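> Just a sequence and a predicted model for now, questions to come.
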Amino acid sequence: MTLYIILIFVALCAGMAISVHAFGTGGKRKRIFQDIYFSVEDTEGVGVLYTKTGEYSAVLKIENPVQKYSANIDSYYDFTHLFSALALTLGEGYAIHKQDIFVRKRFVNEDTGKQEFLSESYFRYFKGRAYTDSMCYLTITQEARKSRLFSFDNKKWRDFLVKIRKVQDQLRDSGVQARFLNKSEASDYVDRYFAMNFKDRIISMTNFKSDDESVSMGDKRCKVYSLVDVDCISLPSMIRPYTNIEVNNTEMPVDLVSAIDSIPNADTVVYNQVIFLPNQKRELSLLDKKKNRHASIPNPSNQAAVEDIKRVQEVIARESKQLVYSHFNLIVAVSGDTDLQKCTNHLENAFGRMGIHISKRAYNQLELFVGSFPGNCYSLDEEYDRFLTLSDAAMCLMYKERVQHSEDTPVKVYYTDRQGVPVAIDITGKEGRQKLTDNSNFFALGPSGSGKSFHMNSVVRQLHEQGTDIVMVDTGNSYEGLCEYLGGKYISYTEERPITMNPFRIHKEEMNVEKTGFLKNLVLLIWKGTQGTVTKTEDRLVENVITDYYDAYFNGFDGFTPMQREDLRKSLAIDERNRDGNREESEQERNSRIECMIDEMERRRKELKVEELSFNSFYEYSVQRIPDICHENHISGIDLSTYRYMMKDFYRGGNHEKTLNENMDSSLFDETFVVFEIDSIKDDPLLFPLVTLIIMDVFLQKMRIKKNRKVLVIEEAWKAIASPLMAEYIKFMCAPVKVAS
């Protein structure tokens, strides 16, 4: 009987020991989560977290300013300068707690609306693909004076509200997107951290267990890695905010702690970066005492410590740097059946290459986990979990990069990011919530076979799906299949059926500087060729002829007005005085001769009639009007024979008589997808730029119909802009397109 009693007693003791080991004593650990928060309140739209130890905190959701793989070294330094400035703004008695959260997700198309077949197939291909998403929160906490009794200090409260707004303004002024979480969002954020669940819409908190190696919750296990072991701080003597990786034998800058976003087998990673801002005078005094204490015991290690402290003091004195206490830890959450040792090996190897040795003695797993709750950073042990350093060095250990997310824009063109999942980009740069430019024109540049046409096929298909009118100049039949798929209009240039247009046929209201410029470039292109040089005189002459041509058609010419006659008299009188001849001529005789000259000009102008608007009538008008203008203004050096010869090819009976005389199909203005295929003339130095000019004018006319967004795509544009005249016109055309597109 006694033996049975002893066995039962031993079994009870063993059970109690196992229970205590697994679940704790039910004392302090049982209440550890209950002792964190007092409440969450909404203050002017800001969700303020109140802890039971008297601290209050505000949480900003921010986006890290450095684009991952941007190769912009300056942006990493800008980040450290920004957060050092934030630390100076907050000052003594505040803590900055930055949490970067990385979550493994499966891709799901967020756009649930009706999509056409190719878009639907595109997203179906990527559905379920694993990728890492990231988010970032910045918690500003004001330290409470430790006391048995807590009293409300209105001055400190007002200081807190003012400074958190200053922090938000500084972030925004530096181009960082930042907004405060409200009460419900802050509560949800805390709950998600507790459950280590940042991807499911609905979260639940299940059985919680902790030991010296990990923290478990339901079917998850978490391990907290302290980045620095304060008993033996192994950090490099010099540190910078980035490191280099090698890509195709070229160095590429990445974040110093970039290894944390690719930990194997990790479902969730939370990188906690806590900066405590102490009283600077007190810390400098303590540092000086520490230096003297080391100096009092002369040995090599103490001497090295003295020299290190002196260097720090010199930097602080010379550059006004700030001393801060820092804490960095990583919380890695995995599924219950995953081996955490692989994560540990990855982190030790990655940080070891940078000269950083993560702590192997982080046995206070639960305390570190609880101390990393938003707003609860002051519960971290001052002696064991914090280390003193300069603010710049601490900021270098912060995570600075962001992954590309889909932009908030009505114009979504999808590309795949470096993780292989679709991301929506506003290629116009001006229609999204974040406007980058007011000029949506762009080039797609690349060598032959690099995929320019393939890329543009995808872009214009997506733009057309979103209600954009497309006009394309195609060489090489790159867009024939897409045009057929979208039910567009495909127009091929052939000798029997050339792309035609009567650019001279316009209404009186359309006559403006833009139209005159287009026609002038058209005429000069035919006259001078693509590589021809145009003098200012020739440019002005053609512009003058075009103006007179339309004036003759719309208004007719009944004679000079009194003002015009007076201007001509003055001009001709000056010309006569400058001549050597007729010196003996009287003033009356000269005036009489000038009147005869004006009458002759008037007679010749009246003889020039324009019955219809076309290239034929312009040619007939110009070959008569140009000699008159040259004679009237004593212009020399104009090669009229060459002008007639070059222009005649597009005149009645010429090889290209239809090109500029037959009207274009007016139904094109109602088409939403039009492709002009001009492969047969892509090597013609005259027709290619000429037809391109015609098509661009069609686009401008479509653009005036204020209906949908318009896009003009010029394939092989280098051939067009190789012509100085064409290049100038494209540059000229960009102005109205930029405004109206």
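Received, thanks.
> When you work out contacts or count neighbours from here on, use the C-alpha atoms and nothing else.
Fine.
> distance of residue 442 from residue 702?
Distance, residue 442 to residue 702, by CA to CA, to the nearest Å: 20 Å.
> which one of those two has more residues nearby?
Higher neighbour count among residue 442 and residue 702: residue 702, with 21 against 9, using other CA atoms under 10 Å.
> contacting residues for that one?
Going by CA atoms under 8 Å, 6 or more residues apart in numbering, residue 702 touches 669, 710.
> 7 Å instead?
With contacts defined as CA atoms under 7 Å, 6 or more residues apart in numbering, residue 702 is in contact with residue 669.
> all helices of the stretch 51-200 of the chain, in order?
With DSSP state H, counting those that start in this stretch as the criterion, the stretch 51-200 of the chain has helices at 73-90, 117-126, 154-173, 183-195.
> C-terminal to the host helix or strand of residue 485, what's the next element?
Using DSSP states H and E, residue 485 maps to helix 480-486. Proceeding N to C from helix 480-486, the next assigned helix or strand is strand 489-492, under DSSP H and E.
> who does that following strand touch, helix- and strand-wise?
Using 3 or more CA pairs under 7 Å, 6 or more residues apart in numbering; DSSP states H and E, the elements in contact with strand 489-492 are helix 480-486, strand 673-677.
> ok, residues contacting the shortest one?
Applying CA under 7 Å, 6+ apart, the set of residues contacting strand 673-677 from outside is 469-475, 477, 483, 488-493.
> Among the residues you listed, the buried ones, what's the PyMOL command?
To isolate the buried members of the contacts of strand 673-677 in PyMOL, using 16 or more other CA atoms under 10 Å:
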select buried, resi 469+470+471+472+473+474+475+483+488+489+490+491+492+493
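> Got another one to weigh against that:
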Amino acid sequence: MVIIFILAAIVLAAAILNARPPAKTERDLQAIFPLWKLEKGILLSKSGDATVVLKIDLPEIFTLSEQEYESLHITWLKAIKVLPPGSILHKQDWFTSERYAASAQRSQGNFLQQSSDRFFNERPYLAHQCYLYLTLKTPGRKPATSAYSSLLRKNIVARELTGNTVVQQLQSCIGQFCRILSDSGFVTVSVLSPEEIAGSGNKQGIIDRYLSLGRDQGPAVLKDIHFKPELKIGSQYCLLFSVADADQLPGFCAPKINYDKYATDRTKFFVGFATPLGQLLPVNHIYNQYLVLEDPVQTLKTMEAKRRRLQSLSAYSRENTISRDATAEYLNEAISEARMPITAHLNLLCWTDDPSQLKEIRNAASSAISKMEVIPHEETVGAAQLWWAGIPGNAAELPENECFYTFAQQATCFFNLETSYRSSKSPFGIRLGDRLTGVPLHVDISDEPMKTVCTNRNKLVIGGSGSGKSVFMNHLCHSYVLQGAHCVILDVGHSYEGLCKLLGGYYFTYSEANPIKFNPFYIPAGDYLDTEKKESIKSLLVGLWKANDENFRRSEYVAISNSLQSYFHFLSGHKEIFPCFNSYYEFLQQHYIKELEAEKVKDRDFDIHNFLYVLRPFFKGGEFDYILNGTENLELLSQPFVVYELDAIKDHPTLFQVTTLVIAEMFISKMRKLKGIRKVIVIEEAWKAISRAGMAEFIKYLYKTVRKHMGEAITVSQEIDDLISSPVIKEAIINNSDCKILLDLKKFANKFDDIQATLGMTDKGKDLVLSLNRANEPGKRYREVYIELGNTIMKVYRYEPSIEEYYAYSTEQSEKMKVQEYTEKYGGDIRKALRAIALEQVA
């Protein structure tokens, strides 16, 4: 048993309702505090009411479809029906202004991580917690009214709790209530511990927090509470708006409403009906929702008596006639459609420590209430009693005259159904931003989804020109490499040059002055010639020797295999010889040709002279003698970041063929040999590679097997037509990519149905994609990105890079030239260059 004590006197100015107290009245809160004790996790009031305190984790905002809002609404109705008569459901949503602060661990991180932390430091956002207080009133309890409240009584006499009847009745239904909500899959429910309710030591509980309007997880702070001349708690000036009369309500309500900012002329975008009073109201506020479940039989009898009374008075007033008809309609609907009659109350408590902001907050709150077509009403006289009833466990003190009759179906439409974005609990992931504020989030789109909705980690990334696709992909690859992944990129357009310099990776590109160079014959120290390596070199040699329409005999395959075996055996005895194509070619001329003669191998089985003649251009002095004889950037297996820039050679039949074969060999080698390390291959706009049948087969193999080796394949494109032009690629990439990432596709809006069908997207996904960047925050440079996981989880995030990140990742020629200029200015140090540009931009 935890006894709730308020350890110090808190000054209360008494509310004046139907009474004449002295001009200044001070009350000791301990003397009139309505709660008695906390027993077995249940709050007991001095009036004998019992309350269970729950914490509800709601769905994230902007993630539910129209049908999902309806399903969640039905779930709440089912849960409410299991509550016994005499219950009060008090749903209390806290929205508090917070500021982002990077963790100490990240502050010691990479240069770009540190720049991002500085960029987002002190970024304001709205934190949200949802609590549910289920109260069962003691039998025979006198209803509270504005004139009869425990706040106004001089003394509170604790009623004798009749055994544990109320507690047992509450416990019998609470499990079923929680199970119905949890089984829906939309929300998770947890029962608050005694420490979370009443606090412990210097850590405040939910009761302390409400009495002081403190921050979540903050220390307990005692504050004076004033009701006159205005509601004020400590230094916080409060405004309270209430919905206490049916005349304030709209003519129509539903679980969701259209959010015009993200809607288009072809699509609608839905948010919860009460979301304007939730995440979309950017001020400190508490949204209280009360449902009072009385005995339905008694309620209908009371309403019927009211109808007869109005009938007798209808001849004297048109208002009485209208009220009689409305009451009759209410009774008819309750009986004919088996509706659950209840009384309800809603109120919104806003606060600030700056009195100059009160006018702005008043306007914002009134506007938010009006968006639901509810008439706003600012409470002044009854604010004290409504605030008093909002104390956790004190919902039974809600004044009866502040409630209106309605049905549960309509009342639950006014529930706040959404919360803010949540970070993933997985240790692996990337940094993205909340859609509303951009506050950083940790998002896992690889490992965590594999446990729930995905069967592979492969990704398909599609975005039009200028959509921020390259900047996002740079960020993704950078994040992966910093977390220990090996990343291989096939690029067209030099999108990763800056990132490669920052990470100290290998950058393979072609120019006349510095042609592209590889060395597939090189074996790092400590490694050995395994079957995988030998097969990849054989495939390369065969690809260079034979044209696509030429036959390849089994005897030729054996001869090349034997030549490689003999060559590497020869190298083991001649350490002075450097492994490369030149030394292999010389070995064939000087040694292997003699082996063939000794074994009497005929030319029809293996024509070595033809083989040497065709491969002569790759030997020293030949046209392509550079490509297979590289002496730098040889440690490909241990290098975590490798970029192959194919722009200059994508149309060259020989260079491109060699490059793609080398890439395939290298990545397969990483897949097989790097145990316990994440492997990522990114295929950017290198569609020539995919259009070739050999590479297409490699991609098909890759997408189906990379999962088994802790890897993922990522394909990036500007045009969806590129993907569907080849049946092989369509089957390999789209059908085997459980993660789809889409950026701005506005230019495809009129033909998005084809894209939707090709990608197998739902209508919910379509609405989210077409909402991208439609209401971006002015003055901030960012792009929105849609991420779909397993065709089940669909969310839109911000990607907002810091200035340093933006210039490191940018593909704009003028900006890349600026980075190069500053890098030369600072002696080749790109970090100093980026920092200087950032300081210049801020100034």
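Cool, the structure landed. Keep in mind that what you see is a predicted model, and the values were worked out from it rather than measured.
> do you know how far residue 502 of structure 1 is from residue 495 of structure 1?
Distance, residue 502 of structure 1 to residue 495 of structure 1, using CA to CA: 17 Å.
> which of the two has more neighbours?
Taking neighbours as other CA under 10 Å, residue 502 of structure 1 and residue 495 compare with residue 502 leading, 18 against 12.
> dump the residue contacts of the more buried one.
Contact analysis of residue 502 of structure 1 by CA under 7 Å, 6+ apart lists 614, 660, 661, 662, 663, 664.
> can you redo the helices and strands packed on strand 489-492 of structure 1 as TSV with distance to residue 263 of structure 1?
Below are those laid out as TSV (distance: least, CA to CA, whole Å):
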stretch	distance to residue 263 of structure 1
helix 480-486	42
strand 673-677	47
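> looking at the ones you listed, which is buried most?
Among those, strand 673-677 has the highest mean neighbour count (mean count of other CA atoms under 10 Å), at a mean of 23.
> What is the corresponding segment of structure 2 for that one?
The aligned range for strand 673-677 of structure 1 in structure 2 is 641-645, by TM-score structural alignment.
> who's in contact with the residue nearest the centre of structure 1?
Among the residues of structure 1, the one closest to the centroid is residue 436, at 6.7 Å (CA atoms, centre = their mean). For residue 436 of structure 1, the contacting residues are 429, 430, by CA under 7 Å, 6+ apart.
> Distance check, it against residue 428 of structure 1.
Per CA to CA, residue 436 of structure 1 is found 9 Å from residue 428 of structure 1.
> What residues of the helix or strand residue 808 of structure 2 falls within count as buried?
Following DSSP H and E, the helix or strand that holds residue 808 of structure 2 is helix 803-809. Across helix 803-809 of structure 2, burial judged by 16+ other CA under 10 Å covers 803, 804, 805, 806, 807, 808, 809.
> can you name the residues of structure 1 that the very next helix or strand once past that helix overlays?
Under the assignment DSSP H and E, the closest C-terminal helix or strand after helix 803-809 of structure 2 is helix 813-825. Under TM-score structural alignment, helix 813-825 of structure 2 corresponds to no residues of structure 1.
> how big is the angle separating the next helix or strand after helix 813-825 of structure 2 from helix 111-120?
Next helix or strand after helix 813-825 of structure 2 toward the C-terminus (DSSP H and E): helix 830-842. Per axes from the mean of the first three to the mean of the last three CA atoms, to 10 degrees, the angle that helix 830-842 of structure 2 makes with helix 111-120 is 20 degrees.
> contact partners of helix 830-842 of structure 2?
By CA under 7 Å, 6+ apart, helix 830-842 of structure 2 touches 502, 803, 804, 807, 819, 822, 823, 826.
> Let me have the residues you listed in JSON lines, extended by distance to residue 384 of structure 2.
As requested, these are exported to JSON lines (distance: CA to CA, whole Å):
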{"residue": "502", "distance to residue 384 of structure 2": "60"}
{"residue": "803", "distance to residue 384 of structure 2": "49"}
{"residue": "804", "distance to residue 384 of structure 2": "52"}
{"residue": "807", "distance to residue 384 of structure 2": "55"}
{"residue": "819", "distance to residue 384 of structure 2": "61"}
{"residue": "822", "distance to residue 384 of structure 2": "63"}
{"residue": "823", "distance to residue 384 of structure 2": "64"}
{"residue": "826", "distance to residue 384 of structure 2": "65"}
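> Return the residue of structure 1 aligned against residue 37 of structure 2.
For residue 37 of structure 2, the aligned position in structure 1 is residue 39, judged by TM-score structural alignment.
> from memory residue 545 of structure 2 sits against residue 616, does it?
No. Judged on CA atoms under 7 Å, residue 545 of structure 2 makes no contact with residue 616 at a distance of 10.2 Å.
> now the aligned residue in structure 1 for residue 48 of structure 2: how far from residue 378 of structure 1?
Under the alignment (TM-score structural alignment), residue 48 of structure 2 pairs with residue 54 in structure 1. Separation of residue 54 of structure 1 from residue 378 of structure 1 (CA to CA): 10 Å.
> Grab the nearest non-local neighbour of the aligned partner of residue 145 of structure 1 in structure 2.
In structure 2, the residue matched to residue 145 of structure 1 (TM-score structural alignment) is residue 139. What sits nearest to residue 139 of structure 2 in space, not counting adjacent residues and going by CA to CA, 6 or more residues apart in numbering, is residue 86, at 7.8 Å.
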